[in-house]
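**Student:** Next one to model:
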Amino acid sequence: MMIKIPDEVETALSTLHNRGFEAYIVGGCVRDSIMGKTPSDWDIATSAKPEEILWSFNKFRTIETGLKHGTVTVIVKKMQIEITTYRIDGEYSDKRHPDHVTFTDKIELDLMRRDFTINSLAYNKNGIIDLFGGLHDIENKIVKCVGYPDERFNEDGLRILRALRFASVLDFSIDDQTADSIYRNKGLLNDISTERINMEFNKLIMGSNYQSILLNYRQIIEVFLPEIKDLTNQELEYRLYSMKALNSLTLRLALLLHGMEPTDKILMNLKYDNKTVKTVKLLTENINEKIHPDPVTIKKWLNKLDYENLASLIKIKKALFDKEYEKLTKSQAIMEEILASNQCYSLKTLAVNGQDLLDAGIPKGRRIGMVLNKVLGEVIEGKLENKKDVLLNYIYGLQKTVDKDDD
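**Tutor:** Here you go, the predicted structure:
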């Protein structure tokens, strides 16, 4: 088996080999290469100790990423390559990092500490090392722990969610013993930082196999997203099925969480960024509102949500409500026509602004906003043409009426 390795990575491997050390590409880059995917990064494991790695690459720029755990980042022609000494991990008292590591010169001992068999492969020009059946599991699309699953998950509880994520993203199934251990140890997720859970969950729900994984392992997801407990299996299944039509994380979150209150608090607890929280909240608040396919209604929706959010809302509703699909398609076409022909639907697109009203003699204050919104309403309803002179004449008329009332 031959794996095409980038020149920069070959340079790093050759540099170590030329100085008498073993070196292999390891982990996800081997897995992805075997599966015909392009790796996002390349990691190397070596018999060289950290100080020997630094010595070997003394003519390259290096970053002492984690010398305590044997990791040095080497930059070869702008590519960052993590190089880590073969090691044996000690106890994981914090359920994330080993309390101490012992460096070794045996690749076999290093591969034993890996999380899953598909990530325990090593490769260099001499061939592939597969001690735990990783090639078999890739071929048969199986996520399986290296060694005893309980041990692997107790070392780092996040591996529970990583197993689900790999099964979703790679479209794999989970080995029975590994699955049993996932259920048995799900409480370990309570000790994992929310930020780490957030990253894995996002990848999971964007994976091609998310539907099966979230259905079959909903009890695991409920550990950090207890709100979905209120959904029946049928309700959850329908939401997950509908999410297939959406290729955006924000839209999938909105569809999954709609009707669960307060949505913003749920997302804030899961450490989502402010933009995602605000957008999902806005979408979930409007999912069950009707959108009628006529220009006036669509302009009012555009004024309320803006183009991007209304387009997103229509996508979600089309995914959820088959009976509304035709009307939503018409609404979408009307919206695009409004944008394409530069029709007015918001204060930003109105032909007059606050300064124009001040110039027209309307005193500064709340009345400025009230008049602008009244004028906008008339334009949206088609009662006024969105031309500055027309709108100013209308405003002058309003002002005269107010002045008479004041008299």
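**Student:** use CA for all of it now, contacts and neighbours both
**Tutor:** OK.
**Student:** Point out the other helices and strands that the lengthiest helix in the chain packs with.
**Tutor:** Longest helix in the chain, counting residues (DSSP state H): helix 388-406. Contact partners of helix 388-406 among helices and strands, from 3 or more CA pairs under 8 Å, 6 or more residues apart in numbering; DSSP states H and E: helix 366-380.
**Student:** what does the helix it packs on contact?
**Tutor:** Where contact means CA atoms under 8 Å, 6 or more residues apart in numbering, the residues beyond helix 366-380 that reach it are 296, 299-300, 344-347, 350, 353-354, 357-358, 362, 384-386, 391, 395.
**Student:** Buried by neighbour count: which residues of the longest helix of the chain qualify?
**Tutor:** 391-392, 395, 399 (16 or more other CA atoms under 10 Å).
**Student:** Distance of the closest residue to Leu320 other than its chain neighbours relative to Lys318?
**Tutor:** Nearest residue to Leu320 in three dimensions, chain neighbours excluded: Ser242, at 5.7 Å (CA to CA, 6 or more residues apart in numbering). Remark: distance between Ser242 and Lys318 (CA to CA, to the nearest Å) = 9 Å.
**Student:** Please generate a structure for the following sequence too, so the two can be compared:
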Amino acid sequence: MKIETPLYVKFIMDRLEEKGYESYIVGGCIRDILLGNIPNDFDVGTNALPEEIEEVFKDKKTIDVGKQFGTIIIHLDEASVEITTFRTEGEYVDGRRPEWVKFVSTIEEDLSRRDFTINAMAYNKDKGLIDPFGGVEAIGKKVVKCVGNPEKRFMEDYLRILRVVRFSTVLDFEIEEETFLACKKYGEKISQVSMERINQEFVKILMSGKPSIGLEVMRSIGIFQIVLPELVPTIGFDQKNPHHERDVYNHILCVVDNTPPILKLRLAALFHDVGKPHTLSVDKEGVGHFYGHDKVGAKIAKTALERLKFSKKMIEDVSILIENHMTHHGTFKDKGLKRLIRRVGEENIGDLFLLQKADRECSNKDASIESIVDMEKRIKKILSKNEAYEIKHLHINGEDLIEMGYIEGPEIGEIFEYLLGKVMENPEFNEIDKLKELALKKYPIDKKI
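**Tutor:** The predicted structure is shown next:
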């Protein structure tokens, strides 16, 4: 089997070999190539020690990202390549890092420490594919299987339990039985892993082609309640509403799967109805209602996303989408639509419509998105005409008002809000002379506002 590598990777490997060292591309890049995908990056394994790697590439920029673990990054014009010395490892005393690392001389020893068989392959042009643990077979069978004893692999690093979920989701592979049982046995140990590391794997699951696969695997191995405890009350929760064919949890799964892979959108889809179990009321006809679940859900999502270590900006955007996801039930004049744009933000308004469409389509088989499409068209028209929906769009500023005789302070803001409201209703008012006239009529100077 011959595997083509980019020229910059070939340069790395050729130079190591010219200096008398072995070099292989290793791990996930081979898996991706065998699956017919383009690798995101290439990692190189070698028997050169970290200091020797630095000497070989002394004319290049190198970064020591873990010399004690054998890893050096080489910066080239085309890309950066991570080079790691063949190694074996001691016990993982903290469930993350090995107690000790021992550099070894063969690629086979190095591959034996890796997590899954699909990631435990190596290749170079002279020896071809090195596959001591059946990675090619696992790919053919579409199976995620640990290298060696799965319990030992997970005890080394409990994050690997979530990595099993990620690979089975992203690749649409089954989990090998012993690996699955070990996941269930040690699942609760995922709580010992830092939330930053959990976040990285969770995001990859959520951004996959069908995130519901991963969420269901997380549930089946017992880590759902650790990673996403806020969603547990939605499982099996009957909506008692003729407009909803699914319980809240399965509705959420449907919405997540039917939104594009935009992170803030997927997160909003995941948490958009998390407030429903906390807001159920049943009318005299036995129909369930969830008044205010959007506001409650936004607060719950904020707490969850803070715990999951998402950025402040991401949390803000997701909260906005959740808090406004029910607006498609309203009837808006243009002024109302402009207020919606202002509230949500132009950068989020398109994602809000995508969320609403998925939400509506996952409600019941007869659901129509016609009203959402109509609202979307109207907002696009407003934006295309550059009509004002924020104070900064007004053709008057604070200095203009002060020159007119108004006193700097909170009253200036009150005038701006008034003028914006008038312009939202009548875009033709957005001229400085007309705005001054409106201001003076509502707030006469002699009244000393």
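**Student:** and which of the buried residues of helix 388-406 of the first structure is nearest to Ile334 of the first structure?
**Tutor:** Using CA to CA, Leu391 comes nearest to Ile334 of the first structure of those, at 24.6 Å.
**Student:** residue contacts, the aligned residue in the second structure for that closest one?
**Tutor:** Residue pairing (TM-score structural alignment): Leu391 of the first structure is matched to Leu435 of the second structure. Residues in contact with Leu435 of the second structure (CA under 8 Å, 6+ apart) are 395-396, 419, 429.
**Student:** Among those residues, which one has the most neighbours?
**Tutor:** Counting neighbours by other CA atoms under 10 Å, Leu419 comes out on top of the contacts of Leu435 of the second structure with 22 neighbours.
**Student:** In the first structure, what sits opposite that one in the alignment?
**Tutor:** Aligned partner of Leu419 of the second structure by TM-score structural alignment: Val375.
**Student:** what about that match, distance to Lys304 of the first structure?
**Tutor:** 16 Å.
**Student:** again with Ile192 of the first structure
**Tutor:** Here the criterion is CA to CA. By it, Ile192 of the first structure lies 39 Å from Lys304 of the first structure.
**Student:** Ok, Leu282 of the first structure next?
**Tutor:** 10 Å.
**Student:** The two: who's more crowded?
**Tutor:** Comparing Leu282 of the first structure with Lys304 by neighbour count (other CA under 10 Å), the higher total belongs to Leu282, at 18 against 13.
**Student:** Reduced to three states, what does that one come out as?
**Tutor:** Classification of Leu282 of the first structure by DSSP: H, G, I helix; E, B strand; the rest coil places it in helix.
**Student:** show me what contacts it?
**Tutor:** Counting by CA under 8 Å, 6+ apart, Leu282 of the first structure touches no other residue.
**Student:** Distance of the one in the second structure that sits across from it in the alignment relative to Ile73 of the second structure?
**Tutor:** If you follow Leu282 of the first structure across to the second structure using TM-score structural alignment, you land on Ile320. Going from Ile320 of the second structure to Ile73 of the second structure by CA to CA gives 40 Å.
**Student:** How about Lys10 of the second structure?
**Tutor:** 15 Å.
**Student:** Which one's more surrounded, the two?
**Tutor:** Neighbour totals were compared for Lys10 of the second structure and Ile73, and Ile73 leads with 21 against 17 (other CA under 10 Å).
**Student:** Let me know whether the more buried one touches Ala79 as I believe.
**Tutor:** No - if you go by CA atoms under 8 Å, Ile73 of the second structure and Ala79 don't touch, sitting 10.3 Å apart.
**Student:** Pretty sure Lys125 of the second structure sits against Thr5.
**Tutor:** No - using CA under 8 Å, Lys125 of the second structure is not in contact with Thr5; the gap is 9.8 Å.
**Student:** Check the secondary structure at Asp105 of the first structure for me.
**Tutor:** coil.
**Student:** same check, this time on Gly382 of the first structure
**Tutor:** coil.
**Student:** what's near enough to touch the residue lying closest to it once chain neighbours are set aside?
**Tutor:** In space, and not counting its chain neighbours, Gly382 of the first structure is closest to Val296: 7.9 Å by CA to CA, 6+ apart. Listed by CA under 8 Å, 6+ apart, the contact set of Val296 of the first structure reads 380-382.
**Student:** One more: Ile334 of the first structure?
**Tutor:** Taking CA under 8 Å, 6+ apart, one finds 293-295, 298 in contact with Ile334 of the first structure.
**Student:** Same list (those residues) but as TSV, adding secondary structure, neighbour count and distance to Glu64 of the first structure.
**Tutor:** Shown next, in TSV, are the contacts of Ile334 of the first structure (DSSP: H, G, I helix; E, B strand; the rest coil; neighbours: other CA atoms under 10 Å; distance: CA to CA, whole Å):
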residue	secondary structure	neighbour count	distance to Glu64 of the first structure
Pro293	coil	18	60
Asp294	coil	13	62
Pro295	helix	19	60
Ile298	helix	21	56
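**Student:** Show me where the stretch 51-200 of the first structure has its helices.
**Tutor:** 107-111, 134-139, 149-155, 158-169, 176-184, 194-205 (DSSP state H, counting those that start in this stretch).
**Student:** Would you mind measuring from the spatially most central residue of the first structure to Leu255 of the first structure?
**Tutor:** Note on the first structure: the residue nearest the mean C-alpha position is Asn202, at 4.0 Å, using CA atoms, centre = their mean. Using CA to CA, Asn202 of the first structure is found at 14 Å from Leu255 of the first structure.
**Student:** quick one on the thing from earlier: can you say which helix or strand has the residue nearest to Leu320 of the first structure in it?
**Tutor:** Using DSSP states H and E, Ser242 of the first structure falls within helix 233-243.
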